[in-house]
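Colleague: Predicted coordinates and the sequence they were generated for:
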Amino acid sequence: MPDNLTPEQRSYCMSRIKGKDTGLEMRVRSELHRRGFRFRKHVKELPGKPDVVFTKAKVAVFIDGDFWHGYGFSEWRHKVSDFWKKKIQSNIERDRRNHEELVKMGWTVIRLWQHDLEQDFNRCIARIIEAVRG
C-alpha cells in the first residue's frame, strides 16, 4: 500500500513518536509501583538504557514497540522502504548486542513486546515480578 504522505510529512509524523515514557511504559511502571515495587528507569550506565531497572535484583526490562524493534520483521520487511528496512534491522541488531552485554554482566533481561502487553498485560507484569523475586 503506497504512503499517502509526502516524505517530508512522513518524516515529521515519525519524528513526533516518543522514544521513552510511552503509554505502555507508563502503564507498566504504574502497575509495578501500585504493587509496591520500586525501580529506576532509563539507566544510562546500562547497555540499551533499559526502560525499567531493578538494581538489587539485577533485572532489566525493555518495553518494545512491535514496529520499531522489528517483531516478526521477516514477515513484513517487504512492505517497507529500504530506509525502514535498514533502520529496523539496525535496531534489531542493537537490541541483540545490548541483551548479550547485559547477560554477560549478570543481569536478567526481560523483553516485553507491545502486542504481548496489549493481549495479556497481567501475565507480562507477573513475568517481571517473578524475575525480581527470584
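Modeller: On my side now, so go ahead. Since this is a predicted model, take the numbers as computed values, not measurements.

Colleague: When you work out contacts or count neighbours from here on, use the C-alpha atoms and nothing else.
Modeller: OK.

Colleague: For Gln89, give me its contacts.
Modeller: By Cα atoms under 8 Å, 6 or more residues apart in numbering, the contact list for Gln89 reads Gly70.

Colleague: Please repeat the previous calculation with a cut-off of 10 Å.
Modeller: Gln89 sits next to Trp68, His69, Gly70, Phe73, Ser74, Arg77, Asp95 when contact means Cα atoms under 10 Å, 6 or more residues apart in numbering.

Colleague: Against that first model, consider the following:
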Amino acid sequence: MDRHSLEQRSKNMAAIKSTGTEAEIKLGKGLWHLGYRYRKNNKKVFGKPDFTFKKIKIAIFVDSEFFHGKDFLTKKKPISNAEYWENKIIRNMNRDRLVNDTLTHEGWTVVRFWSKEVLNNISNVIEEIEKLYNDKSKKF
C-alpha cells in the first residue's frame, strides 16, 4: 500500500522535473569543469538528448530509473493507477529504443546512463564519456 494519499502522490509525481535533474546538473558541471563544451537538451537533435557534442555526434542521456523502466520486468510495479504507469513506462522504453535507433542510423553515438549511476559513480561516468570523446575526436 502506498504511504501517501492519492492527492499527495499526484503532487509528488507532478513535481518531478524532466530536465535539470540533480544527476544532469552534476554531470554537466563535471564535464564543464574538465573543459568539455556541450549543448544541453538540443532540440535540433532527435530525442532532445540531455547533452550533445554535435561536431563528433555524441548524444548522452541521463535516464530516471522509474520513468525509463530500469529492471521493469522484475521490479515491483506502482499500486496507485497501475495501468497508467505501466503503459507510460512501456511507451517511454519504446521511445528510448526509437531514439537510439534513429540517432545511430544518423551516425550518432548514443550513450545512456541511469541517474543513480551518475550520482553514485560520477568519476566512472565522466571517464567513460572522456574515452568516447577522445576516440571520436581522433577520427575527425
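Modeller: Happy to help now that I have it. Nothing here was measured: the structure is a model prediction, and the numbers come from that model.

Colleague: For the contacts of Gln89 of structure 1, which PyMOL command selects only the ones that are buried?
Modeller: Buried members of these, defined by 16 or more other Cα atoms under 10 Å, are picked up in PyMOL with:
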select buried, resi 69+70+73+77+95
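
Colleague: what two of the contacts of Gln89 of structure 1 have the greatest distance between them?
Modeller: Across the contacts of Gln89 of structure 1, no pair lies farther apart than Arg77 and Asp95, at 17.6 Å, counting by Cα to Cα.

Colleague: And the strands in structure 1?
Modeller: Taking DSSP state E, the strands of structure 1 run over residues 52-54, 59-64, 108-113.

Colleague: Average offset of the second one relative to structure 2?
Modeller: In this overlay with structure 2, the average offset of strand 59-64 of structure 1 from its partner residues is 0.3 Å by mean Cα distance after the TM-score superposition for structure 1.

Colleague: how close does the longest helix along structure 1 sit to structure 2?
Modeller: Taking DSSP state H as the criterion, structure 1 has its longest helix at helix 82-104. Average distance, helix 82-104 of structure 1 versus aligned residues of structure 2 after superposition (mean Cα distance after the TM-score superposition for structure 1): 0.7 Å.

Colleague: buried ones in that helix?
Modeller: Residues of helix 82-104 of structure 1 classed as buried by neighbour count (16+ other Cα under 10 Å): Lys85, Ile88, Gln89, Ile92, Asp95, Asn98, His99, Leu102.

Colleague: what's the neighbour count on the closest residue to the last one other than its chain neighbours?
Modeller: Of all residues not flanking Leu102 of structure 1 in the chain, Pro47 sits nearest, at 6.6 Å (Cα to Cα, 6 or more residues apart in numbering). A total of 17 residues lie near Pro47 of structure 1 under the criterion other Cα atoms under 10 Å.

Colleague: Cross-check the contact I'm expecting between Pro47 of structure 1 and Val109.
Modeller: No: counting by Cα atoms under 10 Å, Pro47 of structure 1 does not reach Val109; the two are 11.1 Å apart.
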